[in-house]
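Visitor: sequence-free structure coming up:
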């Protein structure tokens, strides 16, 4: 099969993925499922993997290289292990990024993303930038008959990461309260739609890119700001003292130390993007009584909920399609923000 392989880490991002012919995956365990990739989303985490940000977490000795990235996958079941009963060859599926075990305590609580024995295709082992990849039965959700893999592949990670953040925000937001979303890209535009579907709050979208601003307006954000030097003052003026919740989908480049200043007293900031360092004087934490926390990828049931919102037309993925052969063009376009929303690779 054809696959895009990463051979070296490069902080300068000058390295390119190599398109090669490799052996397709084979069934090894009763719960294994081989998926024919219909589409695979391109994620900022993929850029961080190439940069080597994840090397000390998943590959301390460099022994994984070369390997196939791609952790936002949807397609059709190709083959199944002897113990698989819920899907069959030909079924259209979206794949939760974690191959969770189902028996650890975190899994029993429904926290698939905290599974103590999980595997993560595309992040530490071969993923979906290929014709086929292998996962397990627990990771699969059958798609609604009117939904195609191309429409939803990035929702497997970007979508449920955004949805989880929006769901956590919605629990804190009464009708009329304000939520600021910084970065209306692949995650932010999903969070905006999700929050509008499940909450009565008012939304403020912030992004420096005109295309992202246009997308936020198209998707119905109540206010759209360009992220200029007076953005904090703009937010405080709109909200009358700061937002109840701020969702930071950037998490680096200094943005993370602007976002917390947008909160009102007692506000909550969720950091979803990463790469930088949040620096808050302790006096502000105490006097303003603000809260700052991270938000990880969503669990299996959150992906089910997101698929229902998509099937009902309430959340859609804005994407740009690339052939797998053009993966390095897609990476360069993504890195340089030449498209709004998400990049999707199609074998």
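Guide: It's in. Note that this is a predicted model, so its numbers are computed, not measured.
Visitor: use CA for all of it now, contacts and neighbours both
Guide: Noted.
Visitor: residue nearest the centroid of this structure?
Guide: Nearest to the geometric centre of the chain sits residue 158, at 1.8 Å (CA atoms, centre = their mean).
Visitor: quick check: closest non-adjacent residue to it.
Guide: Closest residue in space to residue 158, ignoring its immediate chain neighbours: residue 187 at 5.3 Å, by CA to CA, 6 or more residues apart in numbering.
Visitor: show me what counts as buried in the helix or strand where residue 205 lies.
Guide: Here residue 205, judged by DSSP states H and E, is contained in strand 202-206. By 16 or more other CA atoms under 10 Å, the buried positions in strand 202-206 come out as 202, 203, 204, 205, 206.
Visitor: I would like the residues contacting that strand, please.
Guide: Identification of contacts with strand 202-206 by CA atoms under 8 Å, 6 or more residues apart in numbering yields 175-184, 192, 213, 216, 221-227.
Visitor: included below, for side-by-side comparison, is a second structure:
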């Protein structure tokens, strides 16, 4: 089979030929129908040094995946060949307190996993391939009726990550509240839709690209702003001088973190999701009184079930550009050049093949 591989840190991925994996006990082989190209993969390819993570290349890219159950390993029950499924991306040890609570994103004992990794496409082989080996049925969610794998794949991260972030601040997103979404890319445009689906809060979006601002408006934003020296003041003007109750920063640069700190309301939440590498100077008077500054990482299986349900019922629509597997490296190149609005999705298979 063909697979897009990261051979070494600080390199571009290469399409290679690999044998089709065979599932062992408790494993499931998935025929990949969709794999999202995530901006965080660009950081993974070009910014990490050897030894920075407990795992390293070579591995197949692609950590947001969906497809069809192809082959079941010994002991796997509850799934059938041909069944469409989404893949839960974070694969923890399965035995620590967090994993047992269903939040494998925050696994505390990766050393207990058979192979230390962050999941498929994060140390272990991911979904930018014709087939993906998944270590356990607990990492698979059957797709709701009417949702195909190519559509579902980006929801496993680009939908799940903002959903988790919004849910964390949901108590503050009351009618009359305001949410500020900074960065309207693959995650940001879905964050706007999630805010619309879960709350009655006003939504303001910020992005330097005119195409992204159009996407923000199409996704349901009440206002779309271009970043600049006056942006925080514009946010406060739109919120009658008080600022945003919740700021969701999907960029994470010095500039966007500074904007968030200037625009957030007292008692508000400033949530950093993006991996832009920025820092926020923190002091007593550096942010409004009792503002909570927090990070989030991905989401859990239960939340993914809810995200897929929202999409199946028409509340979430992924704005996506699709690429065949043969053009998967080009998908990342276009993403790096800022030429993708929404999400880039690689589609290795259009239909299930027994």
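Guide: That came through, no problem. The model shown is predicted, which means the values in this text are computed figures rather than measured ones.
Visitor: TM between them?
Guide: After superposition, the two chains reach a TM-score (TM-score structural alignment, normalised by the length of the first structure) of 0.93; 339 aligned residues with a CA RMSD of 1.7 Å.
Visitor: nearest to residue 302 of the first structure among the buried residues of strand 202-206 of the first structure?
Guide: Nearest to residue 302 of the first structure out of these is residue 203 (CA to CA; 21.5 Å).
Visitor: tell me where the stretch 151-300 of the second structure has strands.
Guide: For the stretch 151-300 of the second structure, the strands defined by DSSP state E, counting those that start in this stretch cover 178-182, 202-206, 223-225, 244-249, 264-272, 292-295.
Visitor: burial-wise, tell me which of the ones you listed comes out on top.
Guide: Comparing the strands of the stretch 151-300 of the second structure on average neighbours per residue, with mean count of other CA atoms under 10 Å, the densest one is strand 244-249 at a mean of 29.
Visitor: that one against the first structure, how far on average?
Guide: Compared with the first structure after fitting, strand 244-249 of the second structure has a mean deviation of 0.6 Å; criterion: mean CA distance after the TM-score superposition for the first structure.
Visitor: just want the angle from that strand to strand 264-272.
Guide: 20 degrees (axes from the mean of the first three to the mean of the last three CA atoms, to 10 degrees).
Visitor: straight-line length of stretch 169-183 of the first structure, end to end?
Guide: For stretch 169-183 of the first structure, the first-to-last residue distance is 16 Å (CA to CA, to the nearest Å).
Visitor: surely residue 156 of the first structure is in contact with residue 97?
Guide: Yes. If you go by CA atoms under 8 Å, residue 156 of the first structure and residue 97 touch, sitting 6.3 Å apart.
Visitor: which neighbours do the two share?
Guide: Jointly contacting residue 156 of the first structure and residue 97 under the rule CA under 8 Å, 6+ apart are 71, 72, 73.
Visitor: which residue in the second structure aligns with the first one?
Guide: The reference is to residue 71 of the first structure. Superposed on the second structure with TM-score structural alignment, residue 71 of the first structure falls opposite residue 63.
Visitor: can you count the residues close to that match?
Guide: By other CA atoms under 10 Å, 31 other residues sit near residue 63 of the second structure.
Visitor: right, and it touches residue 124 too?
Guide: No. Between residue 63 of the second structure and residue 124 no contact is recorded; they are 9.5 Å apart, counting by CA under 8 Å.
Visitor: how about the helices in the stretch 201-347 of the first structure?
Guide: Using DSSP state H, counting those that start in this stretch, the helices of the stretch 201-347 of the first structure run over 210-218, 231-239, 256-259, 282-288, 300-311, 327-335.
Visitor: how about residues contacting the third one?
Guide: Just to be clear, that refers to helix 256-259 of the first structure. Helix 256-259 of the first structure has contacts (CA under 8 Å, 6+ apart) with 182, 232, 246, 248, 250, 269, 271, 276, 277, 278, 279, 280.
Visitor: and that helix against the second structure, how far off on average?
Guide: Helix 256-259 of the first structure sits 1.8 Å off on average (mean CA distance after the TM-score superposition for the first structure).
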